[in-house]
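J.: Output the structure for:
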Amino acid sequence: MHLDSTLQLMAMHVHNAHTDGDAMILHTGDVFFNGRYPFIDLNSGGTIDGTIKAVNSALFIVNKDTKIIPGHGEVANGDDLMRYRDLLMTIRERVKNAKDSGKTLEQVQSMGLTKEWDKAQGQGKTKPRDMVESVYNSLD
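T.: Now for the predicted structure:
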């Protein structure tokens, strides 16, 4: 949709990110928590894989000039969103490897898999243990 000759509005539906009915319109909603760990609402259909997929969809349409309004945190840009996606992918991989090796949730939570981000990202509603739990419980 074109708002005028210089502004364009894009909307896209994303599956199983924060919930199973998310959409993004420049404002990412709760798919992007800038500067903190996300809340992935497992009870409403949210998953780590859906969140990563949604962020990748947003990265496909942004450029260096795009201002991104996250669901939580300061206005961001494409580099911020890419760092967030990379953080999510790294945590997912670490938790999956630990889970696949037979570790329980409690064991995985005690492994310090998010330690390099905890001070910066773990100050919001989702604490480091909660982040690991959400990822662990949303993996197949």
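
J.: Could you use CA atoms for every contact and neighbour count after this?
T.: Will do.

J.: any idea which strand is longest in the chain?
T.: What stands out as the longest strand in the chain, according to DSSP state E, is strand 27-33.

J.: in the helix or strand containing R85, what counts as buried?
T.: Element membership for R85, per DSSP states H and E: helix 78-100. By 16 or more other CA atoms under 10 Å, the buried positions in helix 78-100 come out as 78, 81, 84-85, 87-89, 91-92, 94-96, 98-99.

J.: Alongside the first, I'd like the structure of this one:
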Amino acid sequence: ENIRAVHFPKGHTDGDTVIFFTASNVVHLGDDFFVERFPFVDLESGGSVEGLIKNIGALIQMIPSDAKLIPGHGKVSSIDELRDYHQMLMETTLVVRKQMKEGKTLDQIKAAGFGEKYKDAGSGFINTAAWIETIFKSYSFEMAK
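T.: Reported below is the predicted structural model:
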């Protein structure tokens, strides 16, 4: 089988590689994709929330609509679940960035959370407070450049 490896920088880490099994129509996304959960973005290893959002958006355009997706965490999934994940990344990031622009502290943003919509997404390895902190730190670092 023809296997294609594509590097996606500055997502989960700066060394993320997505594997395309072309004949089988299977794509292994590794830790760039956590099904129905907040992801772990390793800021210390070159990852960034903005990069992850960009990479997932690019992957949605590249992956065939009928492909089976293997995430780093969670069940074998579809492109629709990847789209939902991308939407969650964008929406939660927008919430945090808006509050950052309003001058709110990390603790204030954590206290506000995301409401009911993404309550279950925070029940995994990365809880809601940790995801908010990751977004906050990722964009604080980007703004400091």
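
J.: Can you pull the TM-score for these?
T.: Scored against TM-score structural alignment, normalised by the length of the first structure, the superposed chains reach a TM-score of 0.89; 133 aligned residues with a CA RMSD of 1.2 Å.

J.: Contacts for the helix or strand following the longest strand of the first structure next, please.
T.: Next in sequence after strand 27-33 of the first structure, counting helices and strands by DSSP H and E, comes helix 48-61. For helix 48-61 of the first structure, the external contacting residues (CA atoms under 8 Å, 6 or more residues apart in numbering) are 14-18, 24, 28, 31-32, 40, 78, 81-82, 85, 88-89, 92, 134-135, 138-139.

J.: hmm, try it at 6 Å
T.: The contact list for helix 48-61 of the first structure (CA atoms under 6 Å, 6 or more residues apart in numbering) reads 14, 16-17, 135.

J.: and if you look at stretch 70-82 of the first structure?
T.: Counting by CA under 6 Å, 6+ apart, 27-30, 32-34, 64, 66-69 sit against stretch 70-82 of the first structure.

J.: how about the residues you listed in a markdown table, adding neighbour count and distance to T47 of the first structure?
T.: Below are these laid out as a markdown table (neighbours: other CA atoms under 10 Å; distance: CA to CA, whole Å):
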| residue | neighbour count | distance to T47 of the first structure |
| --- | --- | --- |
| H27 | 17 | 20 |
| T28 | 19 | 16 |
| G29 | 16 | 15 |
| D30 | 21 | 12 |
| F32 | 30 | 13 |
| F33 | 21 | 15 |
| N34 | 23 | 18 |
| K64 | 8 | 28 |
| T66 | 12 | 26 |
| K67 | 14 | 25 |
| I68 | 21 | 22 |
| I69 | 19 | 21 |
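
J.: Could you measure from V6 of the second structure over to H28 of the second structure?
T.: According to CA to CA, to the nearest Å, V6 of the second structure stands 11 Å off from H28 of the second structure.

J.: on that earlier part again, neighbour-wise, which one of the contacts of helix 48-61 of the first structure leads?
T.: Comparing the contacts of helix 48-61 of the first structure by number of neighbours (other CA atoms under 10 Å), A17 comes first, having 28 neighbours.

J.: Helix or strand: which one has that residue?
T.: A17 of the first structure belongs to no helix or strand, assigned by DSSP H and E.

J.: tell me the contacts of it?
T.: 46-47, 50-51.

J.: Identify the residue of the second structure aligned to it.
T.: Aligned by TM-score structural alignment, A17 of the first structure pairs with G11 of the second structure.

J.: Roughly how far does its match sit from N55 of the second structure?
T.: 7 Å.

J.: All set, thanks.
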